[in-house]
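Visitor: Just need the structure, nothing else, for what follows:
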Amino acid sequence: MTGDAGTAPQPSQSRLAFQAVGRSLARTGGELGTRIAGAWRAVAAFARPATSLVSTTGWLVLVAALVSALVAVVFDWVEFAFLAATLAGALLLAVPFVFGRLRYRVGVELEPRRVVAGERALGRLGVVNDGTAKSVSSRIELPVGAGSAVFRIPSLEPRAGHEELFAVPTNRRAVIVAGPAISVRGDELGLLRRTVRWNDPVELFVHPVTARLRPSAAGLVRDLEGEVTKVITDHDLSFHALRAYEPGDPLRNVHWRSSARTGRLMVRQYEETRRSELVLLQSTEESHYDDEAEFELGVSVFASIAVQLIKDATKTVCATERMRLRTTSTTSLLDDSCRIQPYARRGGPALGGLRELVRDRIRLAPAASVVVLVTGGAQPLSEVRAVQTVLPPEMPLVAIRVQRGAESRIAKVGRSTVATIGDLGELAAVMRRVRP
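Guide: This is a model prediction of the structure:
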């Protein structure tokens, strides 16, 4: 026997050598790849000022010219040689169009900066030649929302200006961004394109249509000084009862007359009063609404109630699943309401979305006196009522279902009030009848 039966076989020297060579090659290849990638990035950065001038069309023309030249050389086709020369000539002729420098002062103004959906808004593009020589004609592109306006700026004398007016579409609630204004120099075929940004974007707020409500948000908040609750405390205004003194109780709460009559110290207890605070929420999940128009009706109802609460100086938290709206002023709230957008829940529609929304957002105001929830008509009524299960017993719920064309009505189920709104014009009358 030359070895033990339990001894593992040792790898041969040749295998170890091959493994070492493999590791060395892999390490060398990795280092070479890293160097090549670094060199390519350096070359790309060096050439970027030139390559950035070539448009997508220009790159396609360049590739077509190279392919045509290759075909002409390989197959000796004269036609492809002419095609390659024509495409290359078009690129060369486009080069002079990108030279030159513009010295502009560009301003974009929107008037007014805030409108209600459907109202008219106008914009003005002003261009002044700040150079000391006469400028050449140029083209300025101005993105406006999802579209883009193109203006031809004529040749301008030094300090001379040019003005263009344009209308801004305000059909629906949105934040419309106008700008930045970009001057474009290049050939008419669009092969080469040199752009210069001249100003910062300007925002136009298209507010939702709102309804005018009566003060105090139609009874949602019923007092200014606070409401008495069933919570017993040692410090408040509303007297509740007397109890025996316990070590640590403040002496100022001792009721001396009762203490003298009973022969032991008695202290006062009070019912806690809370400053009126309201949580206003809107569900923005797509599956809760039948269509886009119904969603916009929900935003209008939400904004109408929020505006009146702010006017009444009611402490309010306004929020959706994905954002909390500012309530410092009606303007800031309406500006934020322009950014409310529907979203699709991952995995498709699912029940429980309303309860998740309310459970998460009442943490912002755990001592709120009322929760108002705006949702769409596609949500089952049972699911809307089930939201009350995630609220504390002393916190009533007012749910407002928007359902276009439906008859407005109010239903009371336990501590929940469910109102249905079919048209924004009916909101004021319905909210006057709501009593949480």
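Visitor: alpha carbons only for contacts and neighbour counts from here, please
Guide: Fine.
Visitor: Quick check: what element follows the lengthiest helix in the chain along the chain?
Guide: Using DSSP state H to define each element, the chain has its longest helix at helix 13-51. As assigned by DSSP states H and E, the chain's next helix or strand after helix 13-51 is helix 56-75.
Visitor: same for the following helix or strand past that following helix, what does it pack against?
Guide: Next in sequence after helix 56-75, counting helices and strands by DSSP H and E, comes helix 78-94. With contacts taken as 3 or more CA pairs under 8 Å, 6 or more residues apart in numbering; DSSP states H and E, helix 78-94 sits against helix 56-75.
Visitor: Second chain to compare with the first, below:
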Amino acid sequence: MANTATEAFGADAKPTRLASIRRTLATGMRPVVRAVGPVVGVVTTTGWLAIVASTVLLVVGLSWSWSEVLAVAFAATAAVVVAIVTVLGRTSFRVEVTLSPTRVVVGERAIGRVEITNVGSRRTSATRLELPVGDGLAVFAIPGLAPEAATDELFAVPTHRRAVIDAGPAVTVRGDQLGLFRRTVSWTEPIELFVHPVTTRLQPSAAGLVRDLEGQTTQKITNSDMAFHALREYVVGDDVRHVHWRSSARTGQLMVRQFEETRRSHLTILHTSDERYFASVEEFELAVSVTASVATQVIREATAIDVVTEGRRLRTHTGGALLDDTCRIDVIRGATTSPRDFARDATAMLPAPSVAVIVAGSRMTAADFRAIEKFFPSETRVIALRIAEGENPKVQIAGGLQIFTVGALRDLPRVLTRAS
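Guide: Below is the predicted model:
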């Protein structure tokens, strides 16, 4: 029994010792990896192939006294040595990237500028600067610069579609012409260019969508509000300020006022981004423009508004913030199983609105619009905007819900006027 216990203990101890050795080696190698990592990182795949090839050829040539192989080995070795020389040395730059302007509408011109200054004490050699701009890459040949000397380059930013375009980081690249070694240094952080959707100006009060600036009366009775409803007998705890003294004197008992509860105007826009409801990319972009046009008009009038889409609630404290967030709306695939689920998830944390506007593509059916409408309480007015690029404006009635077709952005003011 004792031997068996000893053997088990020894078996358990071996993995423990091995794990301890591994941890010790890992701890000891970590500084080495940190020191060697940047040096090894400058060697490209082609560079490693050249190093391995020159080593193998040199060994074969020397072993077999093969002059032709030695000549190739020396040439490859010389190329590696020259490549190493090209990445040696340090440069001190100050790089500034600016965009003018930082917010444009689709199709407007946006120009960027890169300024490079030599802040070192020695003249720099010619180098190359790479600047990612969206999906593209701008490459600039920077000449040698004397101390405190500067040069600048201009570049155009494509704005043919709605997007948030990152410019940067600006990276200087040093290396040989064969691409064996490549040493990069990043000098800036990325900056953003917002390409806003095209919008159209609407009439005040969003073409009549939200006209009740003093609030809408509801059927709910309250003890304190603005809209008088009726009188009732006083009960203990009622506010004496609401006692109607003239009626009390006439009836011989205290009478207090009752009111109809009023609700401040609040508009919610539900913009679906699910691709199954849109026939094309152009139709989706038109839907974003419609949402942005209605929302910015409501924001101008200082009316409470929420704009929601799948997984995103747009900022609405200013029109600029809203337009910035519309640049981030992307097509999604199957985020929810049904339109009602979309409405439930998107408005879960929002107050009940006085007006709800549904914005969807031509492939959303009348039944889908109706499913979203039924999610809201009866006192909420629901307006459905069906975006169908190229179609003429029209209205469809589905179970009491009006579904308005918008075929072009210029039709939106007329459609909303009819909806009001």
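Visitor: returning to that earlier point: got the angle between the longest helix of structure 1 and helix 56-75?
Guide: Relative orientation of helix 13-51 of structure 1 versus helix 56-75 (axes from the mean of the first three to the mean of the last three CA atoms, to 10 degrees): 120 degrees.
Visitor: In helix 13-51 of structure 1, which residues are buried?
Guide: Buried residues in helix 13-51 of structure 1, counting neighbours by 16 or more other CA atoms under 10 Å, are absent.
Visitor: And that helix against structure 2, how far off on average?
Guide: For helix 13-51 of structure 1, the mean deviation from structure 2 after alignment is 2.8 Å (mean CA distance after the TM-score superposition for structure 1).
Visitor: chain center to that helix, what's the gap?
Guide: Offset of helix 13-51 of structure 1 from its chain centre (CA atoms, centre = their mean, to the nearest Å): 43 Å.
Visitor: What of stretch 319-328 of structure 2?
Guide: That offset, for stretch 319-328 of structure 2, works out to 10 Å (CA atoms, centre = their mean).
Visitor: quick one: the helices in structure 1?
Guide: 13-51, 56-75, 78-94, 256-262, 292-311, 330-337, 353-361, 381-385, 427-433.
Visitor: Relative to residue 123 of structure 1, which of the ones you listed is closest?
Guide: Shortest distance between residue 123 of structure 1 and these, using CA to CA, is found for helix 330-337: 19.0 Å.
Visitor: and that closest one, how far from structure 2 on average?
Guide: Counting by mean CA distance after the TM-score superposition for structure 1, helix 330-337 of structure 1 comes out at 1.4 Å.
Visitor: From the contact counts, what lies against that helix?
Guide: strand 202-207, helix 292-311, strand 324-325.
Visitor: again, only using 7 Å
Guide: strand 202-207, helix 292-311 (3 or more CA pairs under 7 Å, 6 or more residues apart in numbering; DSSP states H and E).
Visitor: burial count for residue 297 of structure 2?
Guide: 20 (other CA atoms under 10 Å).
Visitor: That one pairs with which position in structure 1?
Guide: Counting by TM-score structural alignment, residue 297 of structure 2 lines up with residue 308 in structure 1.
Visitor: Its match touches residue 211, doesn't it?
Guide: No. If you go by CA atoms under 7 Å, residue 308 of structure 1 and residue 211 don't touch, sitting 9.5 Å apart.
Visitor: Strands of the stretch 301-420 of structure 2, residue ranges please.
Guide: 304-309, 312-314, 355-361, 381-387, 394-398, 401-406 (DSSP state E, counting those that start in this stretch).
Visitor: which one of these lies closest to residue 71 of structure 2?
Guide: By CA to CA (comparing all of the strands of the stretch 301-420 of structure 2), the closest turns out to be strand 312-314, at 64.3 Å.
Visitor: Tell me how far that closest one lies from the chain's centre.
Guide: The answer for strand 312-314 of structure 2 is 10 Å, by CA atoms, centre = their mean.
Visitor: Any chance you could list what contacts it?
Guide: 307-308, 322, 325 (CA atoms under 7 Å, 6 or more residues apart in numbering).
Visitor: Tell me which residues of it come out buried.
Guide: For strand 312-314 of structure 2, by 16+ other CA under 10 Å, it's residue 314.
Visitor: so it matches what in structure 1?
Guide: Under TM-score structural alignment, the match for strand 312-314 of structure 2 is residues 323-325.
Visitor: Centroid-nearest residue for structure 1?
Guide: residue 339 (5.5 Å; CA atoms, centre = their mean).
Visitor: how about that one, what's its partner in structure 2?
Guide: Using TM-score structural alignment, residue 339 of structure 1 sits opposite residue 328 in structure 2.
Visitor: got a list of what that match touches?
Guide: 163-164.
Visitor: cutoff 10 Å now
Guide: For residue 328 of structure 2, the contact set (CA atoms under 10 Å, 6 or more residues apart in numbering) comprises 162-164, 194-196, 312, 314.
Visitor: got CSV for those residues, with distance to residue 257 of structure 2 too?
Guide: As requested, these are exported to CSV (distance: CA to CA, whole Å):
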residue, distance to residue 257 of structure 2
162, 55
163, 56
164, 56
194, 54
195, 55
196, 51
312, 44
314, 41
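Visitor: of all those residues, which two lie farthest apart?
Guide: Farthest pair in those, by CA to CA: 195 and 312, 18.7 Å.
Visitor: Counterpart of residue 136 of structure 2 over in structure 1?
Guide: By TM-score structural alignment, residue 136 of structure 2 lines up with residue 147.
Visitor: which residues touch its match?
Guide: residue 178.
Visitor: for residue 365 of structure 2, same thing?
Guide: Residue 365 of structure 2 neighbours (CA under 10 Å, 6+ apart): 277, 371, 386, 403.
Visitor: same question, residue 230 of structure 2
Guide: 221, 255-260.
Visitor: what comes into contact with stretch 255-263 of structure 1?
Guide: 242-245, 264-268.
Visitor: first vs last residue of stretch 332-352 of structure 1, how far apart are they?
Guide: 31 Å (CA to CA, to the nearest Å).
Visitor: Identify each buried residue in it, please.
Guide: Neighbour-count burial for stretch 332-352 of structure 1 [16+ other CA under 10 Å]: 333-340, 342.
Visitor: Can you add distance to residue 163 of structure 1 and give those residues back as JSON lines?
Guide: Shown next, in JSON lines, are the buried residues of stretch 332-352 of structure 1 (distance: CA to CA, whole Å):
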{"residue": "333", "distance to residue 163 of structure 1": "34"}
{"residue": "334", "distance to residue 163 of structure 1": "31"}
{"residue": "335", "distance to residue 163 of structure 1": "29"}
{"residue": "336", "distance to residue 163 of structure 1": "32"}
{"residue": "337", "distance to residue 163 of structure 1": "33"}
{"residue": "338", "distance to residue 163 of structure 1": "29"}
{"residue": "339", "distance to residue 163 of structure 1": "31"}
{"residue": "340", "distance to residue 163 of structure 1": "34"}
{"residue": "342", "distance to residue 163 of structure 1": "38"}
